[in-house]
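Visitor: Pasted the sequence and its predicted model underneath.
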Amino acid sequence: MRPERLKQHLTERARALGFDALAVTRPEAVPDLGPRLAAWLEAGHQGTMGWMETTAERRADPRTLWPEVRSIVMLGMNYGPDEDPLEAIRRRTKAAISVYAQGRDYHDVIKGRLKELAGVLASQAGDDVKVFVDTAPVMEKPLAQAAGIGWQGKHTVLVSRALGNWLFLGAIFTTAELPVDAPEGDHCGSCRRCLDACPTNAFPAPYVLDSRRCISYLTIEHAGPIPEDLRTGIGNRVYGCDDCLAVCPWNKFAHAAREQKLAARRDLASLPLADLARLDDAAFRALFAGTPIKRTGRDRFVRNVLVAIGNSGEPALVEVARERLDDASPLVRGMAVWALARLLPPEAFETLRTARVDAESDAHVRAEWRSRPIGAGTIREADQGRGPAARRV
């Protein structure tokens, strides 16, 4: 089959499998990948994601990952929400979960379909193929821009003129020589809505993300206590953050798609914080079975929930936070202390601290106890999602 016809056949098959975009680039199409990645790592923006450093050489050049690769087929799958994700952050006693996580784990969904499409390519062309979805050291976004699917916006997420920025990406590496597509240019212009919408100021400059301040990193990748100066900005976001994606003007071309493609679960869109804080490991695994959330683990997730409880301004959640003071996980106990410092009057928190601090065995939790209590009366307008950043959204 001629390369042009083969590519057309792959495009048609990809559509049938639920992909919304297919484009081809060469492995050498982004020669500045290495210097860009090195500068980002040198600035420490990767935080505790050590694998970004250990795999930097392979990320910088796809040919290092697989020397025989001749073409890279980039695919995009739209997961656009059917309602405004920013509505969830206004429900302070409910959990806000990132859109992509409100359904079956996208790694499983996309990898199976990529393998099927790669099988078509291998059988028709007689060439070798490899598939990659996020977990491999592949720089999907720059490659997708080189292939013309979209461009990396100022928030570093891929933006498509046809689909907005709700896109899962996957790649098929192949030894076949396929016709390439033209790269996509930058269409952000002077817009900076995504930068202004970030609750924790995670963008030190346009097109640069400091993961250490990003809510998605803090609630998913970061294993320890969340830095105190970033907790109020998290609001009720217990897993990921959609703010910078949700405000992008190019979403006017997006369409809702997650229902049919990712088996979206309506029950995950508005879960009470009180219920989530009381999850033990078995209940956590059962509730989030098959979703990306399960991989984070119960302790880290309940840590996030307690941060949200502390930001809720809701005295009715005091008892829920108090229950977690006896949790087996120091990570959970520490965030329970912080939540109580936010919700209780200073004198009530001082009484509780006096009764419990000396019995605490973990140094980090003791440090939380000994920090000056904030008190419910000082929860500011901005902490409640009504400050300047929220108004810009």
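Guide: Arrived safely.
Visitor: only C-alpha atoms for contact and neighbour calcs from this point on.
Guide: Noted.
Visitor: after the one helix or strand residue 274 maps to, next one along is what?
Guide: If you go by DSSP states H and E, residue 274 is part of helix 273-277. Next along the chain after helix 273-277, taking DSSP H and E as the criterion, comes helix 281-287.
Visitor: in stretch 14-31, what counts as buried?
Guide: Neighbour-count burial for stretch 14-31, counted by 16 or more other CA atoms under 10 Å, picks out 14, 17-30.
Visitor: typed the wrong thing, it's stretch 175-190
Guide: Going by 16+ other CA under 10 Å, stretch 175-190 has these buried residues: 175-176, 178, 180, 183-184, 188.
Visitor: Return the member of the residues you listed nearest to residue 213.
Guide: residue 188 (22.7 Å; CA to CA).
Visitor: thinking again about what came up before, which elements pack onto the helix holding residue 274?
Guide: Packing partners of helix 273-277 (3 or more CA pairs under 8 Å, 6 or more residues apart in numbering; DSSP states H and E): helix 298-312, helix 318-323.
Visitor: Out of these, which one sits most buried?
Guide: helix 298-312 (a mean of 27; mean count of other CA atoms under 10 Å).
Visitor: gap between that helix and the chain center?
Guide: Relative to its parent chain, helix 298-312 has a centroid offset of 17 Å by CA atoms, centre = their mean, to the nearest Å.
Visitor: before we move on, what about stretch 129-140?
Guide: Per CA atoms, centre = their mean, the centroid offset for stretch 129-140 relative to its chain is 17 Å.
Visitor: contacts for that stretch?
Guide: 55-56, 58-60, 62, 65, 74, 107, 110-111, 114-115, 118-119, 121-122, 169-175 (CA atoms under 8 Å, 6 or more residues apart in numbering).
Visitor: contacting residues around residue 161?
Guide: 150, 250, 253.
Visitor: want to try TSV for these, with distance to residue 34 as columns?
Guide: Below are those laid out as TSV (distance: CA to CA, whole Å):
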residue	distance to residue 34
150	20
250	29
253	33
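Visitor: From the contact counts, what lies against the host helix or strand of residue 75?
Guide: For residue 75, the host element (DSSP H and E) is strand 71-78. Under the contact criterion of 3+ CA pairs under 8 Å, 6+ apart, strand 71-78 touches strand 21-25, helix 140-147, strand 167-174.
Visitor: cutoff 6 Å now
Guide: In terms of contacts (3 or more CA pairs under 6 Å, 6 or more residues apart in numbering; DSSP states H and E), strand 71-78 is packed against strand 21-25, strand 167-174.
Visitor: what angle sits between it and strand 167-174?
Guide: Here the directions of strand 71-78 and strand 167-174 differ by 160 degrees (axes from the mean of the first three to the mean of the last three CA atoms, to 10 degrees).
Visitor: Put this next to the previous one:
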Amino acid sequence: MADLVTEIRERALALGFDAFGIAPAEARPDLGDKLAAALAAGWHGDMDWMAETAERRASPKALWPEARSIIMLGINYGPDSDPMAMLARKSTGNISVYARNRDYHDIIKGRLKEVAGLLSRRTGAEVKVFVDTAPVMEKPLAQAAGLGWQGKHTVLVSRQFGSWLFLGAIFTLAELPVSEPMAESCGSCRRCLDICPTNAFPAPFQLDARRCLAYLNIEHKGPIPAEFRKAMGNRIYGCDDCLAVCPWNKFASETREAKLFAREDLREPPLSELLALDDAGFRALFAGSPIKRIGHGRFLRNALIAAGNSGDAALLPAVEARLGDGDPLVRGAAVWALAQLADGERVRRGAEAHAGGERDADVKAEWAAVLPEVV
């Protein structure tokens, strides 16, 4: 059996995976209680699917009762530049490192199927592959498989690759020798907790998604809550702050190969160009990207919040052009951005042109917050 595992591992590495480990399907019996506590606290926010799939998510055996072993694999996607430096370039859109290339689901799933196919041929055992689209708790399972440990920011941390690993799982009916679980090694470090601009961590190893910028600008469907808009800065998709400051990341750059470097047009896209995108342009620019899944409206919402935080008055015409957008989510964000960039008279002119005929309650509230006497 050891020879089989060696063959599978070598095939996985040849396909571009960087981390490999095996956990028993009954690993982490504590997951159900941890998940239930997080859901009871409401930390999942609008992600109702987490509650709806809680029973299956709580245990690999609940998802597939006959499963015996779980192979966990990871691909290093560490950036070739410091994501934090881009926060200072306020007239550009800051996209999370993981989303600057092809959708990682597409990158990983095909490779997982190849590894799983080899395992199935060698053992005759049934296999199933999962990449973040099924109720599988990949990070704690990856810890059980020895790939790393869940850091205080709840993201998997690897001694070799820091906080930059895409994860995939292969469930199988085959009984495979398991890897040694990885012990938590954060020590007294709390950089990831202290850097969070919205205090999204109630305590080490706990995340309240409702305060997480990545949740707010990706998963959240409504207006960005006013209390978090300034904190968003120019983050138009995701937030890498807690990952980027992890001291273990230094090993990711040392071991990385040129596999998943960012698309040049997504490194520092100008907000002026992003705000001008129509729906077809949005779909064309982000074809094959995870960004496409949030839709044109939510994307423009994020770009307008970034514009409002930019201090760049040159963006005002692009912002004003969205005051009459067909999507109220976009209109509301445009009102806020206008108020951040324009003087009082220009805001008043915008309100006189658009506020009187507004019917959406959220957009009316945005105008009322800016110029209550106009609405």
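Guide: Sure, I can see it. Since the model is a prediction, treat every value here as computed from it, not as a measurement.
Visitor: could you dump the helices and strands packed on helix 273-277 of the first structure to JSON lines with distance to residue 390 of the first structure?
Guide: What follows is these, written out as JSON lines (distance: least, CA to CA, whole Å):
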{"stretch": "helix 298-312", "distance to residue 390 of the first structure": "15"}
{"stretch": "helix 318-323", "distance to residue 390 of the first structure": "26"}
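Visitor: Compare those helices and give me the one nearest residue 371 of the first structure.
Guide: Across those, closest to residue 371 of the first structure is helix 298-312 (CA to CA), at 14.9 Å.
Visitor: in the second structure, what residues pair with the closest one?
Guide: Per TM-score structural alignment, the counterpart of helix 298-312 of the first structure in the second structure is residues 296-310.
Visitor: so what corresponds to residue 64 of the second structure in the first structure?
Guide: Checking TM-score structural alignment: residue 64 of the second structure goes with residue 66.
Visitor: Aligned against the first structure, show me the partner of residue 118 of the second structure.
Guide: Match for residue 118 of the second structure (TM-score structural alignment): residue 120.
Visitor: how close does that match sit to residue 215 of the first structure?
Guide: 39 Å (CA to CA, to the nearest Å).
Visitor: For those two, work out which one has more neighbours and name it.
Guide: residue 215 (29 against 16; other CA atoms under 10 Å).
Visitor: ok, now how distant is the more buried one from residue 234 of the first structure?
Guide: Distance, residue 215 of the first structure to residue 234 of the first structure, by CA to CA: 6 Å.
Visitor: re earlier: quick one, which of the contacts of stretch 129-140 of the first structure are buried?
Guide: 56, 58-60, 62, 65, 74, 107, 110-111, 114-115, 118-119, 121-122, 169-175.
Visitor: what about the aligned partner of residue 336 of the second structure in the first structure, helix or strand, and which?
Guide: Under the alignment (TM-score structural alignment), residue 336 of the second structure maps onto residue 338 of the first structure. Counting by DSSP H and E, the element that carries residue 338 of the first structure is helix 330-343.
Visitor: one step back: average gap between the match of helix 298-312 of the first structure and the first structure?
Guide: For stretch 296-310 of the second structure, the mean deviation from the first structure after alignment is 0.3 Å (mean CA distance after the TM-score superposition for the first structure).
Visitor: Wait, residue 65 of the first structure touches residue 59, no?
Guide: No. Look at residue 65 of the first structure against residue 59 with CA atoms under 6 Å: they stay out of range, at 7.6 Å.
Visitor: ok, whatever residue of the first structure lines up with residue 208 of the second structure - contacts?
Guide: Aligned by TM-score structural alignment, residue 208 of the second structure pairs with residue 210 of the first structure. By CA atoms under 6 Å, 6 or more residues apart in numbering, the contact list for residue 210 of the first structure reads 45, 202-203.
Visitor: Can you tell me how far residue 210 of the first structure is from residue 240 of the first structure?
Guide: Distance from residue 210 of the first structure to residue 240 of the first structure, by CA to CA: 15 Å.
Visitor: for residue 293 of the first structure, same thing?
Guide: From residue 293 of the first structure to residue 240 of the first structure the distance is 10 Å (CA to CA).
Visitor: What residue in the second structure is paired with residue 76 of the first structure?
Guide: By TM-score structural alignment, residue 76 of the first structure lines up with residue 74.
Visitor: tally of neighbours for that match?
Guide: 24.
Visitor: ok, it - contacts?
Guide: Residue 74 of the second structure touches 17-19, 165-167, counting by CA under 6 Å, 6+ apart.
Visitor: Tally up the residues packed near residue 272 of the first structure, please.
Guide: Neighbours of residue 272 of the first structure using other CA under 10 Å come to 16.
Visitor: check contacts around the aligned residue in the second structure for it.
Guide: Matched by TM-score structural alignment, residue 272 of the first structure corresponds to residue 270 in the second structure. For residue 270 of the second structure, the contact set (CA under 6 Å, 6+ apart) comprises residue 92.
Visitor: swap in residue 71 of the second structure?
Guide: Applying CA under 6 Å, 6+ apart, the residues near residue 71 of the second structure are 21-22, 169-170.
Visitor: residue boundaries of the strands in the stretch 51-200 of the second structure?
Guide: 69-76, 94-95, 127-130, 149-150, 156-157, 165-172 (DSSP state E, counting those that start in this stretch).
Visitor: Which of those strands sits closest to residue 320 of the second structure?
Guide: strand 94-95 (21.7 Å).
Visitor: which non-adjacent residue is nearest residue 182 of the second structure?
Guide: Leaving aside its chain neighbours, residue 182 of the second structure sits nearest to residue 146 (4.6 Å; criterion: CA to CA, 6 or more residues apart in numbering).
Visitor: Surely that neighbour and residue 184 touch.
Guide: No. Using CA under 6 Å, residue 146 of the second structure is not in contact with residue 184; the gap is 10.6 Å.
Visitor: Tell me the residue in the second structure aligned with residue 106 of the first structure.
Guide: Match for residue 106 of the first structure (TM-score structural alignment): residue 104.
Visitor: Next one: its match from residue 260 of the second structure, what distance?
Guide: Relative to residue 260 of the second structure, and taking CA to CA, residue 104 of the second structure is found at 9 Å.
Visitor: next one: residue 72 of the second structure
Guide: Residue 72 of the second structure is 19 Å from residue 260 of the second structure, by CA to CA.
Visitor: ditto for residue 93 of the second structure
Guide: With CA to CA as the criterion, residue 93 of the second structure and residue 260 of the second structure are 20 Å apart.
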